[in-house]
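K.L.:
Quick check, what structure comes out for this input:
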Amino acid sequence: MTARFKRRFRTVAIYTHSKPQKVKEETIFLKKLLIFLREKGVKVIHGDLNTQSLLGEGFPLMKDTDAYDLKIGIGGDGILLKMIRTLQKEDGLLLGINFGTLGFLSELTPETAFEGLEKIFRGKYEVDVRMLLKAFVWRKKDKTKSSVKVHRGYALNEVAFGHGGVSRLTNYKVTSDRRKLSTYRSDGLIFATPTGSTAYSLSAGGPIIAPMIDSILLTPVAPHRLSHRPILLRPDKPLHVKFDTRFDSISMTLDGQIHFSVLPTDKVSIHQATRRAKFIRLKENHFFRTLRNKMSWGEN
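P.N.:
All right, here's what the predicted structure looks like:
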């Protein structure tokens, strides 16, 4: 989903990844970025711990619960996924500047950053709105039938289940809108957004979904049955997962960054989140062009 509107950026938060080989380059870039933002009249500029460590202890530290007009991620896709973990309902727009390798979600590079920022501060951009997933883990309280929520998390790419580095078959019982979907006997199970269809799910044999199509992609990892193929589901119906396994726990991972140990007796519910990620895109960029340029999609 793409929207067009102009926004004045009064508050900015900066996230930076931590790669020792990039410290000098990123520090120089950050200092130039601060000068640019102040010249543009930004009143509040805060940073995460990595940004503060590069700029010195005197640089203001951001609060995860605060909302900002603009959040800038300096790094690869991982730093943008980190930004999703602290996304607030009142947050404005997200912008990625790629200092990493692939940078599939990033819009700018160090070489194009300030030219692009000039356009952005003049309002010459589009907003790429991406859906998120919200996952809840429910656990039975004592020996009663009632359950309590023990974990909640958001994902831009996917919610994945497995056993870490160990390949173990597990029965994943999936229901949709209280109706049985299937029982997947597999090494793992991936619930992906359209954004996440080009990530882990793609490696497991899932299709690419255009980001403007709200949906939930269910992709089994190494399924034991040939009939268990990826399936695209409507996003407005909650999905529920139960487990049948001989092992003590199952690993639930959100965007490859947040890990939570799910007990075999737990129940996990996965929903389309009400909040969304709003990425800045320059008007000349396009999703399919990004696929071709960064993933060699459709090339001979």
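K.L.:
From here on, just use CA atoms for contacts and neighbour counts.
P.N.:
Will do.
K.L.:
how close does I190 sit to N171?
P.N.:
As for I190, its distance to N171 is 14 Å (criterion: CA to CA, to the nearest Å).
K.L.:
Same drill for the two, tell me which one is more crowded.
P.N.:
I190 (26 against 19; other CA atoms under 10 Å).
K.L.:
Looks to me like that one is in a helix.
P.N.:
No: under DSSP: H, G, I helix; E, B strand; the rest coil, I190 falls outside any helix and is assigned strand.
K.L.:
which residues of the stretch 201-300 of the chain fall in strands?
P.N.:
For the stretch 201-300 of the chain, the strands identified by DSSP state E, counting those that start in this stretch occupy 216-223, 231-233, 239-244, 250-254, 258-262, 267-272, 277-281, in order along the chain.
K.L.:
What angle do strand 277-281 and whatever helix or strand E118 lives in make with each other?
P.N.:
When elements are assigned from DSSP states H and E, E118 belongs to helix 113-121. With axes from the mean of the first three to the mean of the last three CA atoms, to 10 degrees as the basis, helix 113-121 and strand 277-281 are set at 110 degrees to each other.
K.L.:
What's the separation between the residue nearest the centre of the chain and D244?
P.N.:
Nearest residue to the geometric centre of the chain (CA atoms, centre = their mean): L156, 2.8 Å. For L156, the distance to D244 equals 27 Å [CA to CA].
K.L.:
can you check T112 too?
P.N.:
From T112 to D244 the distance is 51 Å (CA to CA).
K.L.:
Show me which of these two is the more surrounded one.
P.N.:
Taking T112 and D244 together and counting by other CA under 10 Å, D244 has the greater number of neighbours (14 against 11).
K.L.:
Report the next helix or strand after the longest helix along the chain in sequence order.
P.N.:
In the chain, taking DSSP state H as the definition, the longest helix is helix 23-39. Sequence order places strand 44-47 as the next helix or strand after helix 23-39, per DSSP H and E.
K.L.:
And that following strand, how far out from the chain middle?
P.N.:
On the basis of CA atoms, centre = their mean, to the nearest Å, strand 44-47 sits 22 Å off its chain's mean C-alpha point.
K.L.:
Y184: what's its closest spatial neighbour, skipping adjacent residues?
P.N.:
The shortest distance from Y184 to any residue that is not its chain neighbour, by CA to CA, 6 or more residues apart in numbering, is 5.0 Å, and that residue is Y172.
K.L.:
now the other sequence, so there's something to compare against:
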Amino acid sequence: MKRVGVIYHPKIMAAGILAEQLARILPSLESTAWTCSAWDDQNMRAQCPGTDLAISVGGDGTILRVARAVSDWETPILGVNLGHLGFMTELSADDIMGRLASVLNGEGWIDHRMMLQVDLQCRDRSKHGEELPQPLSALNDVVVGRGAVSRVVYVKTSIDGVLLTLYKADGVIIATATGSTGYCLAAGGPILYPQAEDILIKPISAHLTLAYPLVLPSAAVIELEVQTDHEAMLSVDGQINMALHDGDKIIARRGPHVARLVRVNPPSFFYSTLERRLKVKD
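P.N.:
Take a look at the predicted model:
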């Protein structure tokens, strides 16, 4: 008997419908099921203990939410996409019903993806109120960027305690290999092998400063200190956002957990579909 969570994008009607269909069919496959909105982080975390598989119904953004929620348990995630081919989802809505039984019986392999741990050190905690969950996890990226004011931010960047540079830019991205095909790619960064355990640093529209991307080993500890007279922003996976102020620091490093994505296609599938995926993004 397996316990399966079916987690869906709440604003895509087809996702909710498919989640209900999967929940109905799972008992006939000798599995118990629970369903939850991907935006209900608290409920997801409460259901995770004892869950053998999380089925993410939506797109890559849904997987990002699920991966952060289940990270403490490293629950395997099977991604089902409802639109274009994503970089993390594995099966289409048309395929999932026909492949579900075999996946539950062990078909496929586990794709381990490194995650980041993000700690926020505030110069003045009174400016942040109660919005300080610690630490944060990221599967894609961490971005320190300008806020509502359309002005560059200064980001003092250190690696392993050694000053790299003071970026004058629209922002700075710290990305995993998984995140290398997201915002980092749009900002001019390289595409990394999906299972690579490297960390990328890429400034966004750097002004008269180091503009090239840097590829760092997984053991690197990166510190970003905001130096600004206006509000900046921290964004984690593009989904968790909070204001930053002068003197606030972000510490990013390899996290203690990984995202475990269930794959039924061979590893070479990433390369054989890369051009098609990038054309969809464009």
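K.L.:
Give me the mean deviation of the helix holding E118 of structure 1 from structure 2.
P.N.:
With the two structures superposed, helix 113-121 of structure 1 lies on average 1.9 Å from its match in structure 2, counting by mean CA distance after the TM-score superposition for structure 1.
K.L.:
so where is that helix in structure 2?
P.N.:
Against structure 2, the aligned range for helix 113-121 of structure 1 is residues 96-104 (TM-score structural alignment).
K.L.:
what does that stretch contact?
P.N.:
By CA atoms under 8 Å, 6 or more residues apart in numbering, the residues outside stretch 96-104 of structure 2 that reach it are 2, 22, 29, 80, 264.
K.L.:
Could you give the number of residues near the residue nearest to Y184 of structure 1?
P.N.:
22.
K.L.:
Could you do S28 of structure 2 as well?
P.N.:
10.
K.L.:
In structure 1, what residue corresponds to it?
P.N.:
The alignment partner of S28 of structure 2 in structure 1, by TM-score structural alignment, is E39.
K.L.:
doesn't L166 make contact with A206 of structure 2?
P.N.:
No: applying CA atoms under 8 Å as the test, A206 of structure 2 and L166 come out as separate, 10.4 Å apart.
K.L.:
Just the buried positions in stretch 65-83 of structure 1, please.
P.N.:
With burial defined by 16 or more other CA atoms under 10 Å, the residues of stretch 65-83 of structure 1 counted as buried are 67-83.
K.L.:
do stretch 216-226 of structure 1 as well
P.N.:
Under the neighbour-count rule (16+ other CA under 10 Å), stretch 216-226 of structure 1 has 216-223 buried.
K.L.:
what's the closest of the residues you listed to F288 of structure 1?
P.N.:
Checking the buried residues of stretch 216-226 of structure 1 against F288 of structure 1 by CA to CA gives L217 as the nearest, at 19.1 Å.
K.L.:
any idea how far S201 of structure 1 is from that closest one?
P.N.:
According to CA to CA, L217 of structure 1 stands 8 Å off from S201 of structure 1.
K.L.:
Between the two, which contacts overlap?
P.N.:
Counting by CA under 8 Å, 6+ apart, the residues touching both L217 of structure 1 and S201 are 190, 192.
K.L.:
tell me, how many neighbours does the aligned residue in structure 1 for L216 of structure 2 end up with?
P.N.:
Alignment note: L216 of structure 2 maps to L233 in structure 1; criterion TM-score structural alignment. Burial of L233 of structure 1 is recorded as 16 neighbouring residues (other CA under 10 Å).
K.L.:
list the contacts for N171 of structure 1?
P.N.:
Under the criterion of CA under 8 Å, 6+ apart, the contact partners of N171 of structure 1 comprise 183-186, 243-245.
K.L.:
Give me the contacts around stretch 143-152 of structure 1.
P.N.:
By CA under 8 Å, 6+ apart, stretch 143-152 of structure 1 touches 134-141.
K.L.:
Filter the residues you listed down to the buried ones and hand me the ChimeraX line.
P.N.:
Burial among the contacts of stretch 143-152 of structure 1 is assessed by 16+ other CA under 10 Å; the matching ChimeraX selection reads:
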select :134,135,136,137,138,139
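K.L.:
From the contacts of stretch 143-152 of structure 1, pick the one nearest R229 of structure 1.
P.N.:
Sorting the contacts of stretch 143-152 of structure 1 by how near they are to R229 of structure 1, with CA to CA, puts A135 at the top with 22.5 Å.
K.L.:
List the buried residues of the helix holding E118 of structure 1.
P.N.:
Of the residues in helix 113-121 of structure 1, those buried under the neighbour-count criterion (16+ other CA under 10 Å) are 113, 116-117, 120.
K.L.:
Same list (these) but as a markdown table, adding distance to F161 of structure 1.
P.N.:
Conversion of the buried residues of helix 113-121 of structure 1 to a markdown table gives the following (distance: CA to CA, whole Å):
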| residue | distance to F161 of structure 1 |
| --- | --- |
| A113 | 37 |
| G116 | 38 |
| L117 | 39 |
| I120 | 38 |
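K.L.:
which one is K140 of structure 1 nearest to, not counting chain neighbours?
P.N.:
Beyond its immediate neighbours in the sequence, the residue positioned closest to K140 of structure 1 (CA to CA, 6+ apart) is S147, lying 4.2 Å away.
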